[in-house]
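A.B. asks: Need the 3D shape of this:
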Amino acid sequence: MLKNIPSIVSPDLLKILMEMGHGDEIVISDGNFPAAAMAQRLVRLDGHGVPDILEAILALMPLDIYVEEPVALMEVVKGDSYVPEIWDTYKKIIEEKEGQKKIAHEERFAFYERAKKAYAVVATGETSLYANIILKKGVVV
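C.D. replies: Have a look, this model is predicted:
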């Protein structure tokens, strides 16, 4: 056991966060995302939602301050009328942990290509649609 590590952070996730360097990216994916097909390194946290995992990761890992948009979301597919309310939750968590940050919106297949290059993918049981998020790691000062 360790102190001050959020309990939702598994040993595998903690190891990956420690291995990541400045500029590496991590995807936190919803339950519909093809995580196993995309991941170079896969962490399964199926019983949890993205907001709790996002909050736990940002308690341990800073976002990159040297890029304009250190966070990316999968944008809604053209013609889909769904409004991802979960994005407001993400903005609130990010603002509380890291201050105000610009967030990119990536087209679905561009998001997939970026996810394939990410250091790791965290697969969750999140049921909200368009709940996938990419975080770019910053430096610890």
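
A.B. asks: make it CA atoms for all contacts and neighbour counts henceforth
C.D. replies: OK.

A.B. asks: Touching the helix or strand I26 falls within from outside, list them.
C.D. replies: Counting by DSSP states H and E, the element that carries I26 is strand 25-29. Identification of contacts with strand 25-29 by C-alpha atoms under 8 Å, 6 or more residues apart in numbering yields 35, 50, 53-54, 115, 118-124, 126, 131-137.

A.B. asks: one more time with 6 Å
C.D. replies: With contacts defined as C-alpha atoms under 6 Å, 6 or more residues apart in numbering, strand 25-29 is touched by A118, Y119, A120, V121, V122, A123, T124, N132, I133, I134, L135, K136.

A.B. asks: gap between it and the chain center?
C.D. replies: 4 Å (C-alpha atoms, centre = their mean, to the nearest Å).

A.B. asks: Now the helix or strand just after it: buried residues?
C.D. replies: Of the helices and strands lying after strand 25-29 in sequence (DSSP H and E), the nearest is helix 35-38. In terms of neighbour count (16 or more other C-alpha atoms under 10 Å), helix 35-38 has its buried residues at A35, M38.

A.B. asks: Please name every helix or strand in contact with the very next helix or strand once past helix 35-38.
C.D. replies: Sequence-wise, the next helix or strand downstream of helix 35-38 (DSSP H and E) is strand 42-45. Here strand 42-45 touches strand 120-124, going by 3 or more C-alpha pairs under 6 Å, 6 or more residues apart in numbering; DSSP states H and E.

A.B. asks: Another for comparison:
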Amino acid sequence: MKKGLLINSEISYGISKLGHKDSIVIGDAGLPVPHGVQRVDLAVSKGIPSFLSVLSAVLSEQKIEKIILAEEIKTASTTLHEQILSVCKGAEGNLEIEYVPHEEFKRNTGKCKFAVRTGEFTPFANIILISGVVF
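C.D. replies: Next up is the predicted model:
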């Protein structure tokens, strides 16, 4: 059995197949997943699991160089926005952050290798993680 923080086999396997610049999306319970993008559905009920707990677990295994957030998170969910930045910057020191309108964010999810759906009900609790390299 895996010993690390991330024990979900589908997510761990998906991360193991990522290359430099590949992306995944972690989303709230309502984020639409485009046809053709693999969905890992973790949502059990409202708030379970939380967006931040899933993000933290994924960041324990995935090397990222950039994150993409919806511009709207800055005003609609300010506390979550600050928490996301804190968690991501704690995992990766030098990190590029891009903000795009939510409609563009949703279009960008079509390029992701897979999507993780959480039980989060906070507006705009979605992030695209762009893979870096470990060397």
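
A.B. asks: And the TM-score between these chains?
C.D. replies: Superposed pair, TM-score by TM-score structural alignment, normalised by the length of structure 2: 0.87. Supporting alignment: 130 aligned residues with a C-alpha RMSD of 1.8 Å.

A.B. asks: circling back: run the angle between the strand holding I26 of structure 1 and strand 120-124 for me.
C.D. replies: Here strand 25-29 of structure 1 runs at an angle of 20 degrees relative to strand 120-124 (axes from the mean of the first three to the mean of the last three C-alpha atoms, to 10 degrees).

A.B. asks: and strand 25-29 of structure 1, how far from structure 2 on average?
C.D. replies: Superposing on structure 2 and averaging over aligned pairs (mean C-alpha distance after the TM-score superposition for structure 1), strand 25-29 of structure 1 comes out at 0.4 Å.

A.B. asks: What span of structure 2 is that strand aligned with?
C.D. replies: Counting by TM-score structural alignment, strand 25-29 of structure 1 pairs with residues 23-27 of structure 2.

A.B. asks: again with stretch 111-124 of structure 1
C.D. replies: Aligning stretch 111-124 of structure 1 against structure 2 (TM-score structural alignment) gives residues 105-118.

A.B. asks: what residues are up against A115 of structure 2?
C.D. replies: Neighbour list for A115 of structure 2: I24, V25, I26, R39 [criterion: C-alpha under 6 Å, 6+ apart].

A.B. asks: I130 of structure 2 too?
C.D. replies: Shown in contact with I130 of structure 2 (C-alpha under 6 Å, 6+ apart): K21, D22, S23, I64, E65, K66, I67.

A.B. asks: cutoff 7 Å now
C.D. replies: The neighbours of I130 of structure 2, taking C-alpha atoms under 7 Å, 6 or more residues apart in numbering as the test, are K21, D22, S23, I24, I64, E65, K66, I67.

A.B. asks: lining up those with structure 1, which overlap?
C.D. replies: Retained in structure 1 by both residues aligned by TM-score structural alignment, their matches' C-alpha atoms under 7 Å are the following of the contacts of I130 of structure 2: K21, D22, S23, I24, I64, E65, K66, I67.

A.B. asks: Excluding chain neighbours, what is closest to the first one?
C.D. replies: Yep, that's K21 of structure 2 we're talking about. Excluding its sequence neighbours, the residue lying closest to K21 of structure 2 (C-alpha to C-alpha, 6 or more residues apart in numbering) is S131, at 4.9 Å.

A.B. asks: how many neighbours does that neighbour have?
C.D. replies: When neighbours are counted by other C-alpha atoms under 10 Å, S131 of structure 2 registers 20.

A.B. asks: Same question for V9 of structure 1.
C.D. replies: Residues near V9 of structure 1, counting by other C-alpha under 10 Å, number 17.
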